[in-house]
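*Asks:* model the structure of this input:
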Amino acid sequence: MTRTQAVAIASLGSLALLLGAFAFQHIGGLPPCKMCIWQRYPHVSAVVFGAMALSFQNRVLIIAGALAALASGLIGLFHVGVEQGWWDGPTTCSSGPVGGVSPQELLDQILTAPLVRCDEIAWDLFGISMAGWNAIVSFSLVALWLLALKRS
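*Replies:* Next up is the predicted model:
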C-alpha cells in the first residue's frame, strides 16, 4: 500500500464514521449524547488533514491525522468506560446521586436536563456499543495513518 492510498483510506474511514453517526442520528432516530458529539470533532479534523496531506505531501499533516484519529478513539474508549460504569462521566450527561441542591434547583435541573445520557447504551452490535466501535475503528485508522507516515 502506498502512502497516498493509506492516507486516502484513513481519511475516508473517518468520513465513513461521521456519515454513519449522522445516519444513526437522522435516519435511525438515535440522537447523540454529549460524548458522542465529542468523538465526531477529531474525525472532521482527520478528514481535513487527510485532504491536505493528499494535496501537500506533508508528514506533519499525516501526524496530525493520526493524532486526530487517536483522540477520537480515546474519547470513545472513555465513553465505553462510562457506559459500563467503570468510571463517572460528565455530570451534564450521566446520572448520579443528587445532593446539595434546593428542591427548586433540582426541578430546574430536571426540566433543563438533556434527554440523551452518556451512561446508557442506545445501540450495540455483538455487545459492543457505538462508542466501542468508534474506538476500534479509530485505532485501526491510527494504524493506517502510521503506515502512511512510514511510507512517506
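
*Asks:* use CA for all of it now, contacts and neighbours both
*Replies:* Will do.

*Asks:* give the contact list for residue 118.
*Replies:* Contacts for residue 118 (CA atoms under 8 Å, 6 or more residues apart in numbering) come out as 33, 34, 35, 36, 79, 82, 83, 89, 93, 94.

*Asks:* so what's the residue count around residue 11?
*Replies:* 28 (other CA atoms under 10 Å).

*Asks:* that one: which element?
*Replies:* For residue 11, the enclosing helix or strand under DSSP states H and E is helix 3-26.

*Asks:* and that helix, what's buried?
*Replies:* Using 16 or more other CA atoms under 10 Å as the test for burial, helix 3-26 gives 3-4, 6-15, 17-18, 21-22, 24.

*Asks:* for the residue nearest to the spatial centre of the chain, helix, strand, or coil?
*Replies:* Among the residues of the chain, residue 39 comes closest to the average C-alpha position under CA atoms, centre = their mean, at 2.1 Å. Three-state assignment for residue 39 (DSSP: H, G, I helix; E, B strand; the rest coil): helix.

*Asks:* what about it, distance to residue 54?
*Replies:* 23 Å (CA to CA, to the nearest Å).

*Asks:* grab the longest helix from the chain for me.
*Replies:* helix 59-84 (DSSP state H).

*Asks:* compare with the first, here's sequence two:
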Amino acid sequence: MLKRLMSRPNLILLAAGGSAAMMIGALLFQYVGDMAPCKLCYWQRYPHVAAIGIGVIALMVPGRLFPLLGALAALTTAGIGVYHTGIERAWWPGPESCTGSGGGLGGLSGTDLLSTAAPTGLVLCDEVAWEMFGLSMASWNAAASFGFACLWLMAARSRV
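*Replies:* Below is the predicted model of the structure:
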C-alpha cells in the first residue's frame, strides 16, 4: 500500500499539486484578501507555475529529467522565499526598488516633499503583510517548497 502511495505518478501529483495549491492560495490572498503582492512575491510564483507545467509533462514522459527539473523549480522558489524572509527580518538588504531603504530624499523636489499624495500600488518587500505562527507568507512558501523539492527528488528516484 505504501509503495503504491509513493509511486512516481503520485509523488509528481503531490509535488505539482502542492505548487498549484500555493498558487491558488497566493491568488486568493491577492484577489479575495486584497493583499497586493510585492516584486519578490511575484518572483516566488514563477517557479511554481513552471513546476505545475513540468508536472503535467512528467506524468506523460518517463525518466528522471522532468522530476529533476521540478525539484529545481521547487528549490528556486524556496531560495527566493528564504531571500525574501531575510529581507523581511532585516537579516540582509533587499533590492532598493522593493524596500523602504532605497534612494533617500536627495532626488525629491520641495513640492514632492510637501505633497500629501502617497504613491499608489507600491508594496514593499521588507514589510510582512500576513503571518501565521510567526512565519510570513515568504517563510511558509520556502518551507513548503523545500518539501515539494523532496517529493520531486523521490519521484526522480522512483522506478515505478
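
*Asks:* where does the TM-score land?
*Replies:* The TM-score (TM-score structural alignment, normalised by the length of structure 1) is 0.92; 151 aligned residues with a CA RMSD of 2.1 Å.

*Asks:* counterpart of the residue nearest to the centre of structure 1 over in structure 2?
*Replies:* Structural alignment (TM-score structural alignment) places residue 39 of structure 1 against residue 44 in structure 2.

*Asks:* report the contact partners of that match.
*Replies:* 77, 78, 80, 81.

*Asks:* swap in 10 Å and give it another go.
*Replies:* For residue 44 of structure 2, the contacting residues are 23, 73-74, 76-81, 84, 138, 141-142, by CA atoms under 10 Å, 6 or more residues apart in numbering.

*Asks:* can you redo the residues you listed as a markdown table with distance to residue 151 of structure 2?
*Replies:* Output for those, formatted as a markdown table (distance: CA to CA, whole Å):
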| residue | distance to residue 151 of structure 2 |
| --- | --- |
| 23 | 18 |
| 73 | 12 |
| 74 | 10 |
| 76 | 15 |
| 77 | 15 |
| 78 | 14 |
| 79 | 17 |
| 80 | 19 |
| 81 | 18 |
| 84 | 23 |
| 138 | 20 |
| 141 | 15 |
| 142 | 14 |
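
*Asks:* residue 127 of structure 2 matches what in structure 1?
*Replies:* Under the alignment (TM-score structural alignment), residue 127 of structure 2 maps onto residue 120.

*Asks:* setting aside sequence neighbours, what's the nearest residue to that match?
*Replies:* Closest residue to residue 120 of structure 1 in three dimensions, ignoring its sequence neighbours and counting by CA to CA, 6 or more residues apart in numbering: residue 83, at 5.7 Å.

*Asks:* so that neighbour sits against residue 119, correct?
*Replies:* Yes - between residue 83 of structure 1 and residue 119 there is a contact under CA atoms under 10 Å: 4.2 Å.

*Asks:* who touches both of those two?
*Replies:* Common neighbours of residue 83 of structure 1 and residue 119, using CA under 10 Å, 6+ apart, are 89, 94.

*Asks:* now residue 47 of structure 2, nearest residue through space, not along the chain?
*Replies:* residue 73 (4.9 Å).

*Asks:* what is the burial count for the counterpart of the one you found in structure 1?
*Replies:* The alignment partner of residue 73 of structure 2 in structure 1, by TM-score structural alignment, is residue 68. The tally of other residues near residue 68 of structure 1 (other CA under 10 Å) stands at 25.

*Asks:* what separates residue 68 of structure 1 from residue 125 of structure 1, distance-wise?
*Replies:* 25 Å.

*Asks:* can you get me a residue count around the equivalent of residue 153 of structure 2 over in structure 1?
*Replies:* Here residue 153 of structure 2 is matched to residue 146 in structure 1, going by TM-score structural alignment. Residue 146 of structure 1: 21 surrounding residues under other CA under 10 Å.
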